[in-house]
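Colleague: Quick one: sequence plus predicted model below, questions after.
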Amino acid sequence: MKKRVVAVMMAAVTAAGLLAGCGGGQGTDSGSGDAQSTEEGKVINIYSWNDEFRTRLEAVYPEVESTSDDGTVTTLKDGTEIHWVINPNQDGVYQQKLDEALMNQADAAADDKIDIFLSETDYVYKYTDADADVAMPLTDLGIDLDTDLADQYDFTKTTASDQDGVQRGSTWQCCPGVLVYRRDIAKDVFGTDDPTAVGEKVKDWDTLKATAEELKSKGYYTFSSYADTFRVYGNNISEPWVTTGETTVKVDQKIMDWIESSKEWLDAGYLDKTVKGQFNDDWNKAMGSSSKVFAFLLPPWGIDFTLSPNWDGDTGAWAVTNPPQEYNWGGSYIHAATGTDNPEHVKDIILAMTAEKDTLLKISQDYLDFTNTVSGMEEAAADDAYASDFLGGQNAYEYYAPVAENIQIAPLSSYDQGCVELIQNAFSDYFQGNVDFDKAKSNFETAIKERYPDITEVQWPE
């Protein structure tokens, strides 16, 4: 592993105060992961940060025999055991544990080797990096990209590819973002909660700004927080935060546009000043029935995992419509770990869970995921069987599908998670009036260099 790749991969470890020694890297030798290996191991180790993938695999993978009561071991029909190694995403714990295991992969005993690991879009590029070589090219497993994965959305294949265009992961889900709004507030302000009519009120940023003034006049906030709009801007940047081989963070103009609009909207009263960021108590409460927040910008998982659990009112109070701009937020990618002693099992799991339309449609029906076959999602969008009780019987796939078809995934880098987190943290203080604009910029520069010691410079657009 090259020195810079090690530095990026171990950033979570150093941030946690641990030693960042290499401990035996894998180099570029992927021979032990050759799909032609004659004997498969008896244990498949899968690393993830929650049970999302496990629950879906148990529900639809035909080779599952049983799962232990504590959910840590799934036994397949051939007697092979899947051992689930789960560590939380919070504070970089998952990546820290995964990085340590990957760096010891070459010397690990067969039953201790990582076979599959998952990554999120915010840091997928760190693990698909060709120099790191910790995720196998799918073709090395014997997967034919032109036939086996022909029906996947192109942007998901791009996201899971390295800097040379070699695909090193696959996903069962897409995460097209939509605008999710309160029906009662729409009726009060616009006289209708019809998704088409509301969609016209939010169809682009200029129109949405005028609508925000309408909402304000009736005592409502358009969104809860400046963080709610970040993913729309951040998913549409034109160049990566850090270009491969360089040590300079380049802040895209789209990020500056987000900063400018966030400050303007907060000062105008279109956002709730008491809600600072996301995934905190104030943000959760903004999704409750006593809130004055009209809408959230969320992908399918956001509705299922955050909005629905936080809503304490009647079912059917929310609906979805088009966002002001197409964007993608999130996505869990499945990787075959270089050095796996179970290449045939890994191949079968990846194909079963990310390439078979009927299986993915079952996941969509059971878990409301927008899954990764174009033809399947076109079918779902036209089928009332995919309507959501939470959304008052609305079929959200009618709105997910057009967004997914138009997503142009932002150029990725190995530094995305840190840049995304730290730019928001630094400018949150600016939005709240705690620091001035130049101090927020300086704070970001300091924070990003502390997170990634190999970063030497931050460039801001003119």
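Modeller: Received, thanks. Residues are numbered from 1 along each chain as shown.

Colleague: all contacts plus neighbour counts: C-alpha atoms, from now on.
Modeller: Fine.

Colleague: pretty sure Asn310 is touching Asp281, no?
Modeller: No: taking contacts as C-alpha atoms under 8 Å, Asn310 lies outside contact range of Asp281: 10.1 Å.

Colleague: These two - which one has more neighbours?
Modeller: With neighbours defined as other C-alpha atoms under 10 Å, Asn310 and Asp281 compare such that Asn310 has more, 17 against 11.

Colleague: Show the contacting residues for that one.
Modeller: 284-285, 287-288 (C-alpha atoms under 8 Å, 6 or more residues apart in numbering).

Colleague: Next step: those residues restricted to helices.
Modeller: Residues of the contacts of Asn310 located in helices (DSSP state H): 284-285.

Colleague: which of the contacts of Asn310 has the most neighbours?
Modeller: Busiest of those [other C-alpha under 10 Å] is Met287, holding 24 neighbours.

Colleague: Please report how far that residue lies from Asn280.
Modeller: Distance, Met287 to Asn280, using C-alpha to C-alpha, to the nearest Å: 11 Å.

Colleague: now do Lys441
Modeller: Distance from Lys441 to Asn280, by C-alpha to C-alpha: 24 Å.

Colleague: hold the first one in mind and look at this next one:
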Amino acid sequence: MKGRNRSWLATAVSLALVLVMALTGCSGTNNSGSEGGKTTNSGEGTTTNTDGAPVTELEGTIKVWDWDEAFLTKMVPEFNKLYPKIKVEYTVVNNADYMQKLQSGIASGSDVPDVILGEMNYRGQLFDLDVLDNLEADPYNFSRDQLLDYLPSILSNSKGELVGVDQSITPAGLAYRRDLAKQYLGADDPEAVEAMLANWDAFIEKGKEVQEASGGEVTMFASFDDAYRVLREQNSKPYVDGTTVNLTDRLQKPLETVFKMRDAAILGKYEAYTPGWNASFAKGDNIFYPMAPWSAKWNIAANDKDGIGRWGLIPAPEGSYTYGGTSVGVYKGSKNKEAAWAYIQFAYMSDEGMTISYKEFGNMAGTKEFFEKHKDWIEAGTDYDKYFAGQNLNKTFIEEIVPTVKADPQTKYNAMVQTAYSSLYPLWMKDTSITVDAALEKLKSEVKNLAPEATIH
């Protein structure tokens, strides 16, 4: 694989100097959250200053809403070992319900968490509510320079304020079924598979060969949406300026490529994150899937329980991208901002918290320091590597995928574009008489209906 012998030091330097990246805990439409509103109280800390040194005892009660109950039940007791006087009241909220519940709480003024998560699909909408504190101001005094270079753009609001840190970086490539790659592409080694897919034209041509050899039973991607996610994000660039949304400039090229894939019959008929799509990982009728670090747990292991040794990971043709991701910020109206920040620092950036978060959940912090200090963790691999025939997934992400990651700044209009697209793409996938130009014009119309005040190009 390209860059396989690149030294860690060189990679660390590239992390600091070049476009680098963003895991997750959640996907673009991750359905991994627990249901309902289960609330748990834990503990009753010493505070730390911005470099982690203890300065004084800290007391208070904070509310945390999160969809990963396993993370909460493990992390909160560990947090309370260092901060015994901070009481954490956490509520498990399905990520699909999170934004609505949050807006209801803000409107009523009665139930808003101190620690607020922003999943990528609605992150811009959250940021534009202007309810998150600037983390570079008092009492936090956190510097964006501590983050990987590509992250501030997707953790800042429209005023340029840094309003979140990353739950886990989400640089993404392509997971693939080794058995299908061997059968239809003639190779299953990541380096060989990557070499034969130098660009999307080559990908499409290989897809045609697979379609013919399998009698139409095996496709390259499981869904139109899978292909779109990859192509949209690797073509990342700002396209919202105030109330002007330039969809033609932003989406014409990725849509043209996805429609070529559709017309070549190399895309499966599943809709992303449906039961059929989930089952397809084990079924074996599609070769490639978008994959971020969180995908090994939530997509591969969860959906292909017998898939040990069955998978591989490569960078996507023509560049890397972000896939999902979650910001973590502090509510402006919080009465316990320092306690909320202590929780965020511990869970997502401290050595103690990241020991748990990385080793048990596979999360990688979005700070440069994490990669400078924990090279040994990356070298050691994780338990999910077994699904990938021992391929060191996180080393592949860091060395092969991170250097070309791009990410769009997020506003409410980005969220509206995604909402409009999600309502339209199933028809684009099924009705091959719909052209790229017609699809783009329909998308513009739907976005205009959601945002009548905006100028849509």
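Modeller: Here it is on my side, so go on. Model, not experiment: these values are computed from the prediction.

Colleague: Mind checking which of Lys441 and Asn280 of structure 1 has more residues around it?
Modeller: Counted by other C-alpha under 10 Å, Lys441 of structure 1 and Asn280 do not tie: Lys441 has more neighbours, with 18 against 10.

Colleague: Touching, that one and Ala426? I think so.
Modeller: Yes: look at Lys441 of structure 1 against Ala426 with C-alpha under 8 Å: they come within range, at 7.2 Å.

Colleague: contacts for the longest helix along structure 2?
Modeller: Once structure 2 is assigned using DSSP H, the helix that runs over the most residues is helix 412-430. Defining contact as C-alpha under 8 Å, 6+ apart, one finds that helix 412-430 of structure 2 is touched by 121-128, 224-225, 240, 245, 262, 269, 271, 434, 439, 443, 446-447, 450-451.

Colleague: Against Lys74 of structure 2, how distant is Trp341 of structure 2?
Modeller: 18 Å.

Colleague: again, but for Gln100 of structure 2
Modeller: With distances taken as C-alpha to C-alpha, Gln100 of structure 2 is found 27 Å from Lys74 of structure 2.

Colleague: Which residue is the nearest non-sequential neighbour of the residue nearest the centre of structure 1?
Modeller: Computing the C-alpha centroid of structure 1 and ranking residues by C-alpha atoms, centre = their mean puts Gly330 first, at 1.7 Å. In this structure, Gly330 of structure 1 finds its nearest non-sequential neighbour in Thr121, 5.4 Å apart by C-alpha to C-alpha, 6 or more residues apart in numbering.

Colleague: From Ser261 of structure 1, how far off is that neighbour?
Modeller: Counting by C-alpha to C-alpha, the gap from Thr121 of structure 1 to Ser261 of structure 1 is 25 Å.

Colleague: Likewise for Asp99 of structure 1?
Modeller: 37 Å.

Colleague: what about the two, which has more around it?
Modeller: Asp99 (22 against 16).

Colleague: Would you check that the more buried one makes contact with Val8?
Modeller: No: here Asp99 of structure 1 lies out of contact with Val8, judged by C-alpha under 8 Å, at a distance of 10.0 Å.

Colleague: neighbour-wise, which of Trp341 and Lys74 of structure 2 wins?
Modeller: Counted by other C-alpha under 10 Å, Trp341 of structure 2 and Lys74 do not tie: Trp341 has more neighbours, with 23 against 13.

Colleague: what residues are up against the alignment partner in structure 1 of the more buried one?
Modeller: Superposed on structure 1 with TM-score structural alignment, Trp341 of structure 2 falls opposite Lys347. By C-alpha under 8 Å, 6+ apart, the contact list for Lys347 of structure 1 reads 141-143, 336.

Colleague: Over in structure 2, see which of those survive.
Modeller: Compared against structure 2 with both residues aligned by TM-score structural alignment, their matches' C-alpha atoms under 8 Å, the contacts of Lys347 of structure 1 retain 143, 336.

Colleague: Which among the contacts of Lys347 of structure 1 count as buried?
Modeller: Buried members of the contacts of Lys347 of structure 1, counted by 16 or more other C-alpha atoms under 10 Å: 141, 143, 336.

Colleague: what's near enough to touch the first one?
Modeller: Applying C-alpha under 8 Å, 6+ apart, we find Leu141 of structure 1 in contact with 34-35, 343-344, 347.

Colleague: All the strands of structure 1, residue numbers only.
Modeller: In structure 1, the strands defined using DSSP state E lie at 43-48, 64-67, 73-76, 81-86, 114-120, 173-174, 178-182, 248-250, 295-298, 318-321, 332-336, 370-371, 457-459.
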